[in-house]
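Undergrad: Output the structure for:
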Amino acid sequence: MALSSDRMFLERHGNQWRVVVNVPKRLHAKLGTKLKKALGTDSLAEANRLKWDAIAELKGTIALAENPLLSLEAFRSGSRQQAVQKALHFAEQRKRAFDPASLEEIDEEIDWQAESLAGRPIAADERGHEVFDQERLRLATDFSQLARGDKTPLDLHHEKFLAMSHVKARTSADDKRAMNLLKEWCKKAGVQPYLQAITKKEAVRFCDELPNLTINLTPVTLNKYVSRLSVYWTWLENRHEVESNVWKGRRLREPQQTTDQKERPFTDGEVKALLTGPAEPEMHDLMRIAALCGARLDAIVCLKVKDCRDDGVFVFKPQKREPGPRLCPIHPDLVEIVERRKKGKEPEDDIFPEWPGVKKSASLRERSFKTSNEFTAYRRSVGVEDRREGKRRGLVNFHSFRRWFITKAEQAGQPESTIAVVVGHKRQGMTFGVYSGGPLLEQARRCVEAVNLPVLKK
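TA: As a prediction, the model looks like this:
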């Protein structure tokens, strides 16, 4: 499409000039292949001055002959959003066009719409060449590139990606934050917000400059966002929307932690303090279950009566990357708690109704959010705390019960592969991680029963 050509839409007819406008193929039966209008002049300069009214008239005739998805007037209104949506519609049509004739027809329509967007020239340069309004010309060029698939907005496929991801709401929110950060960076860095513009070099720049966009976020959190972009790009690569995943291997450097800076299990003394302190009954029950099965907080709080089976097994909902519900034997010391909390309830009733979860349906917080806050306040009230300068989080939290269980199971001589199955970790190695079907339930039961609470004396 030569938008600056002096002979655009013009042809000689004898000694004079006339306007010629191509008719979309779908209207050939109604209007023929071309519409023409004589300008009554042999001067090219005069023809260029007169042609635009004639072009508008002929294109108006074409517009009246059809009921387009987006009218010519809508394009002339200057609405970039409407133009972009129409361009993306054409891009999808081009992907589905497998024969040259269909592709040619679509491209003719793209040219026609782009020429309409460019509008009339507003002046002529020193050589007599037509000059177009730069904003309209830029819109026409963007439209043409989008419609032909030469430019693809960063988030064009993002909603579809999210719909197909089957991840938790919080992870989906991370995906959206990551995309917003990338678009914000593109705007500040002067990078066009298109998939084709994000090269490996630009991905490195983004990672280098990301901490400046989000001053209060740690490298761990920022790497989470980079990771979500990598997942999106892998999805795009598999669908042939990008050539490769430019985020593969990209990570911000995280400060190296010494042993005394890492989050840790509770000590036996801390477990005693927690289990003998003035906690509410539901908190006492919750802590004992956590200590004697190693489950995550949200999995325990979400237990229903039906999940505490009569054959002595918990059925925990999937957590993290677990592919499905996980079975875990109920420790003998927990039987009384479980039976008491099941008594008189229906299968769908909650084991811990004291923490019903967040009321707002749009909230991304887990059901256990309030439980976690209450435990933290209680833990601190009994003096179980371990904070280090420069670290946002303390070294002990509810997850320390899980670490304590794993530690005690290991100290009791239980196989690492069995412990991994009991707590829902991925088993390591080819033998256990790929070929083994997992330990029998009785092996898991022996692992659970190998862990005992410390002797509790007030």
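Undergrad: Please count neighbours and contacts with C-alpha atoms only from this point.
TA: Will do.
Undergrad: Helices along the stretch 201-350 of the chain, start to end?
TA: 219-238, 268-275, 281-291, 297-301, 335-342 (DSSP state H, counting those that start in this stretch).
Undergrad: Show me what the fourth one is packed against.
TA: I take that to be helix 297-301. helix 281-291 (3 or more Cα pairs under 8 Å, 6 or more residues apart in numbering; DSSP states H and E).
Undergrad: elements contacting the helix it packs on?
TA: Under the contact criterion of 3+ Cα pairs under 8 Å, 6+ apart, the helices and strands touching helix 281-291 comprise helix 268-275, helix 297-301, helix 399-411.
Undergrad: What lies in contact with the shortest one?
TA: Okay, so that is helix 297-301. Outside helix 297-301, the residues that touch it by Cα atoms under 8 Å, 6 or more residues apart in numbering are 286, 289-290, 316-319, 351-352, 355, 366-368, 372, 398-399.
Undergrad: To compare against the first, here's the next sequence to fold:
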Amino acid sequence: MTDPAFIRKGTQMVRMVKRKGRNNWEIFYPLPADLRVALKTPALYRTLATGDRQEAANRYPAGVVEVILEVSKLKQRLTESPFVVQPNMAASQELQQKITPAQPTTKAISIKAVIEAWRSDLKPQLSKSTQEEYERAINRLLTWSKSRDLRFIHEFDRKKVREFVSETYHGRSGKTVKLALGGLRGVWDHSFTVGWTDDKSTIWSNHNYNDRMKIGTGEIKTDDQSELPFSFDDIRALLKGLQPVAFKQLVALALITGARSSEIANAKRDRLSLREDGYWLDIHGTKTKSAHRSVPIPRAFDPFVESLRDETTGDYLVPLFEEKEWSNERDRARYINKEINRKRRLLNLPNTHRQGVHSTRRTYIELLEGEEVPLGTIKLLVGHKRTDLTIGTYSKGTYVNLRKAVECLTVPEELSQVINVLTKYQTTPK
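TA: Below you'll find the predicted structure:
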């Protein structure tokens, strides 16, 4: 029977603690003087098997009762066996094993092991662009961890996560950081899914970074910094001033298809087809499932499209930097877009600091909306997910007349003429 007086006395300094380098919360239980001598330790630590403070607090009362019962049994054994006060080595080791809390299983789990398991089990289920987004965060984490000599997942806590963000995402927006932390949370959680840990980690969650704030700078992105579409005057300036001509072709092709900058840079020649109603471009977008789509091209630009089809012989509709080798198409598109934007800025357009190659996509959407094309149809054309219950869940747009919609895309006649003669010039940059 446990002595109530002993319980009151023994629990005066009992508390919940989280020791440095430990992933889980623990019960700290100071021992009476006689047990300190016998066990050669001033206190017992018992794990609550969770890194979440609220969950640990919920488990704490029951955990304390278990520790009190354990200490009572140890005290009883000490009273019955006086020689335990001066134990031999074997007896001391046996007793120590019984009172030492089991170490968290996370101690044996390396960061690389968890990442490889995630890559094998979950990565293939994600879209290509999401995979690349997560891999960038993982590579940043591995580089940072190596510099800090961190090898195991239990070595990470919320403080370490904040340090990782401040050192590797300085100047990046809070939105970018949230995407990265979301990916890393998924990687960490997979260790729970496969049974390596007893609880899901919460260290990557709820850091409350402001979407618009740039990390470490205190600068907040305001509405007047958001990207703008190109005006017709902007497009005229681009089609006149950009060099080489292949850059002009990419801008024109993006304008008449509404494709993303990466999609248009990697548009393939064999994905252009002539149907009964005109030319269509099959866009193998990777950003989302909705990004993979076929888009009709307005008939007004048939001469331009036919020239692209007939005057190029390589894989791409617009051949660029053919002498370079690329590890993947994303790198190729990123390089091309960077070069176009660099030369675009030299033209000093009125809103150049708020525009990019992606602005052609905004112009495309603005023009279709101006012609009162239904929102659901615009989403089909630009590869956006249709989330409405009716237009999205029930209707997949099977009978939407996309050709009729794109023929509403009208630009000034003289601008159409400029686009339709672009391929009369050299298409490969020197």
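Undergrad: Give me the TM-score for this pair.
TA: Overlay of the two chains. TM-score (TM-score structural alignment, normalised by the length of structure 2): 0.60; 303 aligned residues with a Cα RMSD of 3.5 Å.
Undergrad: circling back to that earlier point, output the helices of the stretch 201-350 of structure 1 in JSON lines, with mean neighbour count and distance to Leu72 of structure 1 appended to each entry.
TA: Formatted as JSON lines, the helices of the stretch 201-350 of structure 1 follow (neighbours: other Cα atoms under 10 Å; distance: least, Cα to Cα, whole Å):
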{"stretch": "helix 219-238", "mean neighbour count": "19", "distance to Leu72 of structure 1": "33"}
{"stretch": "helix 268-275", "mean neighbour count": "18", "distance to Leu72 of structure 1": "72"}
{"stretch": "helix 281-291", "mean neighbour count": "18", "distance to Leu72 of structure 1": "66"}
{"stretch": "helix 297-301", "mean neighbour count": "20", "distance to Leu72 of structure 1": "55"}
{"stretch": "helix 335-342", "mean neighbour count": "15", "distance to Leu72 of structure 1": "67"}
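Undergrad: With distance to Ile62 of structure 1 added, can I get those in JSON lines?
TA: Output for the helices of the stretch 201-350 of structure 1, formatted as JSON lines (distance: least, Cα to Cα, whole Å):
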{"stretch": "helix 219-238", "distance to Ile62 of structure 1": "38"}
{"stretch": "helix 268-275", "distance to Ile62 of structure 1": "80"}
{"stretch": "helix 281-291", "distance to Ile62 of structure 1": "72"}
{"stretch": "helix 297-301", "distance to Ile62 of structure 1": "62"}
{"stretch": "helix 335-342", "distance to Ile62 of structure 1": "74"}
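Undergrad: List the buried residues of the longest helix along structure 2.
TA: Determined from DSSP state H, the single longest helix within structure 2 is helix 53-80. Neighbour-count burial for helix 53-80 of structure 2 flags Arg53, Ala56, Tyr60, Gly63, Val64, Val67, Ile68, Val71, Ser72, Leu74, Lys75, Leu78 (criterion: 16 or more other Cα atoms under 10 Å).
Undergrad: Is Tyr29 of structure 2 in a helix, a strand, or coil?
TA: Classification of Tyr29 of structure 2 using DSSP: H, G, I helix; E, B strand; the rest coil returns strand.
Undergrad: That one and Ala43 touch, don't they?
TA: Yes: using Cα atoms under 8 Å, Tyr29 of structure 2 is in contact with Ala43, at 5.4 Å.
Undergrad: Which residue of these two possesses the greater neighbour count?
TA: Using other Cα atoms under 10 Å as the criterion, Tyr29 of structure 2 and Ala43 rank with Tyr29 on top: 22 against 16.
Undergrad: Counterpart of that one over in structure 1?
TA: Using TM-score structural alignment, Tyr29 of structure 2 lacks an equivalent in structure 1.
Undergrad: how far does the longest helix of structure 2 sit from the chain's center?
TA: Distance of helix 53-80 of structure 2 from the chain centroid (Cα atoms, centre = their mean, to the nearest Å) equals 43 Å.
Undergrad: circling back to that earlier point, now the helices and strands packed on helix 281-291 of structure 1 as JSON lines including distance to Gln443 of structure 1?
TA: Shown next, in JSON lines, are these (distance: least, Cα to Cα, whole Å):
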{"stretch": "helix 268-275", "distance to Gln443 of structure 1": "25"}
{"stretch": "helix 297-301", "distance to Gln443 of structure 1": "22"}
{"stretch": "helix 399-411", "distance to Gln443 of structure 1": "12"}
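Undergrad: Quickly note the distance from Lys175 of structure 2 to Asp233 of structure 2.
TA: 32 Å (Cα to Cα, to the nearest Å).
Undergrad: What of Lys128 of structure 2?
TA: Lys128 of structure 2 is 36 Å from Asp233 of structure 2, by Cα to Cα.
Undergrad: now Glu94 of structure 2
TA: Glu94 of structure 2 is 85 Å from Asp233 of structure 2, by Cα to Cα.
Undergrad: ditto for Ser92 of structure 2
TA: Separation of Ser92 of structure 2 from Asp233 of structure 2 (Cα to Cα): 86 Å.
Undergrad: and what of Gln355 of structure 2?
TA: Separation of Gln355 of structure 2 from Asp233 of structure 2 (Cα to Cα): 13 Å.
Undergrad: swap in Lys75 of structure 2?
TA: Distance, Lys75 of structure 2 to Asp233 of structure 2, by Cα to Cα: 88 Å.
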